[in-house]
Every structure is written in structure tokens, then in C-alpha cells.
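> Predicted model and sequence below, questions to follow.
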Amino acid sequence: MLMVALLSIGTVTAAAMSPPGKPTIQIEKFPAPDQQVAWIAYGTALALQAKADGIPPGHGVWEPTFEAEVRAREFQVAAWKEISAKQPVDYPFMTKMVRIMDAGFMREYVWENYRQLDWVEPKDLRLKEYEAWASTNLVGLKPITGARIVY
């Protein structure tokens, strides 16, 4: 259901228009519609979290908390799994993101690749296990943030 709604809005290439005080989802342009949808899903999850956090208008670019970033990445992977279950799609970045999620390392991946200075390291991260796993399973993966929220 979720992806049907996302697919119905088409490919977003710049920024969705929002009324004043509402978040704008800015999404980079990607070469394939399937890739674009992956980032629409991520951006949508970020916007919902920013709204839930009550960020005031005029805030500028919203920097998600650690947990918000993890949830957005997990939402993106769930959406990607829904898309790829219906038709074969080839986006190596998302293939590796699915691999990360399936291995249970999304929190560690986010911490290692998107950490903000104000984030406090969660005690339960399995960083040594993640690093060992990533050294063979994520070769060549370049972290991407293809969407952001602006107020």
C-alpha cells in the first residue's frame, strides 16, 4: 500500500512544495525511477519524524537524531523490499542496505556513516561485529543521503 501511494506521485526531482511551516522534502535527482522512489521513501520517513519532533518553522535544514535516522533508513529498506518483490530492480546501494538490515546492523551502519556531533553513542551498538561483517559484505559501499528536510 505504501509504495502504491509513493509511486502515484511520480518522480520527484527537486523539492516538494509545502505550505509555510510544513517540512519540505528535498530529494536529489537519481538516474532511475526506482532509485528515486527509494529516496522518496527515505525523505517521507524523515518528514514524518521531523513533524513528530515538532521542529519550529524557519529552522532550516533538519538534522535527524540517531533514532530518527535509523527509522528512516529502515523505512526506506522496507519500501525497497516492497518494490523489488513486485518487479526485479537493480540498485546496488539498496541491495547492500537490504543486506545491512537483514543482518541486523542498521544501527551500527548509521552510527558509523552518518553520525552527528551531538549524537550520544548508544551502549548496545555492536561496532566490532559490524566492522568485521562490513569488511566482507559492504565492499565498495559509499554512504548516500539522497533527501533532506528543510523548514
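Looks like it came in fine. Numbers count the residues shown, from 1 in each chain.
> C-alpha from now on. contacts and neighbour counts both.
OK.
> Mind jotting down where the helices sit in this protein?
Across the chain, reading from the start of the chain, the helices by DSSP state H fall at 2-8, 33-53, 66-86, 92-103, 106-114, 127-137.
> And the fourth one, what's buried?
By 16 or more other C-alpha atoms under 10 Å, the buried positions in helix 92-103 come out as 93, 94, 96, 97, 98, 99, 100, 101.
> try this one side by side with the last:
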Amino acid sequence: MLGRLDDLLSELDVELSELNVGLNELDVGLSELDVLLNELDVGLSQLDVLLSQLDAGLSELDVGLSELDVGLSELGVGLSELVVGLSELDVALSEMDVALSNMDVVMSELDDGLCELELRLTQLDVALSVLDVF
């Protein structure tokens, strides 16, 4: 009976040794898993930093686009003012053209008056010449 008990204890000792080996392998596997989880945590932290940098970059881009939008709006206002100014200049040039045409008419009338005056002076000169002859 003691021999049988010794055999059972030996078998139990072998099984406990095998269980201990399995537990050691499990412990090694859990340690490796812990290392992988730590590496994953580091990777996620790096990803978080990169996403924060991306968010900051996108915010700067948004600010730049807003400034560009303001600049384009100001350009649109400036171009509208330019169109108004060009229209006013066109009106002024048209008025100047009318004034020049009116001046041409006045100059023609003045020229006609001078021609008529020259004709009368010539007639007067002829009349004086005739009177001189007598």
C-alpha cells in the first residue's frame, strides 16, 4: 500500500511538474503579451501625437482658407469699385466728347464769323479803294 501511495505521489509530482512547466509557459506567454500590449500602447500614443499634429495642421489650413476667403471678398469689392470707377470715367469721357463736339460747332461758327468779317473787310477795302480813286 505504501508502494502504491509512493507511485501515486510520484505521478502527482510529475503532473505538478508538468503543470508548473505549463504555468511557466503561460507566464512567459503573458509576459510576451504584456510586451506586445506595451508596444501597442506606445504606438497608440504616437498615433495620438500624430493625430494632434494633423488636427493642428488642419486648423492652420482652415485659418489660411478663411484669410484667403476674406482676401477674395476684398478683391471682389475692389473689382466692383473698379467697374463703378470705369463706368464713371466712361460717362466723363462721353461728356468730354460731347463738349469737344460742341466746341467744334462753336469753332466752326467762329470760323464762319471770321470769314464773313474778312469778306466785309475786303468789301470795305474795295469801297475805300474806289473812293480813293475819286
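Received the coordinates, thanks. Please read all numbers here as calculations on a predicted model, not as lab measurements.
> Give me the TM-score for these two chains.
These two chains, once laid on top of each other, score a TM-score of 0.18 by TM-score structural alignment, normalised by the length of structure 2; 27 aligned residues with a C-alpha RMSD of 2.8 Å.
> Take the buried residues of helix 92-103 of structure 1 and lay them out in TSV including distance to residue 61 of structure 1.
Supplementary listing: these in TSV, determined by distance: C-alpha to C-alpha, whole Å:
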residue	distance to residue 61 of structure 1
93	24
94	24
96	27
97	24
98	27
99	29
100	27
101	27
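> if we can go back for a sec, export the helices of structure 1 to JSON lines and tack on distance to residue 147 of structure 1?
Listed next are the helices of structure 1 as JSON lines, based on distance: least, C-alpha to C-alpha, whole Å:
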{"stretch": "helix 2-8", "distance to residue 147 of structure 1": "15"}
{"stretch": "helix 33-53", "distance to residue 147 of structure 1": "5"}
{"stretch": "helix 66-86", "distance to residue 147 of structure 1": "11"}
{"stretch": "helix 92-103", "distance to residue 147 of structure 1": "15"}
{"stretch": "helix 106-114", "distance to residue 147 of structure 1": "13"}
{"stretch": "helix 127-137", "distance to residue 147 of structure 1": "24"}
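> Pick the most buried one from the ones you listed.
Ranked by mean neighbour count, the helices of structure 1 are led by helix 33-53 with a mean of 21 (mean count of other C-alpha atoms under 10 Å).
> Show me what that helix is packed against.
Contact here means 3 or more C-alpha pairs under 8 Å, 6 or more residues apart in numbering; DSSP states H and E; on that basis helix 33-53 of structure 1 packs against helix 2-8, strand 24-27, helix 66-86, strand 147-150.
> JSON lines please, covering these and showing distance to residue 107 of structure 1.
Formatted as JSON lines, the helices and strands packed on helix 33-53 of structure 1 follow (distance: least, C-alpha to C-alpha, whole Å):
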{"stretch": "helix 2-8", "distance to residue 107 of structure 1": "23"}
{"stretch": "strand 24-27", "distance to residue 107 of structure 1": "23"}
{"stretch": "helix 66-86", "distance to residue 107 of structure 1": "6"}
{"stretch": "strand 147-150", "distance to residue 107 of structure 1": "19"}
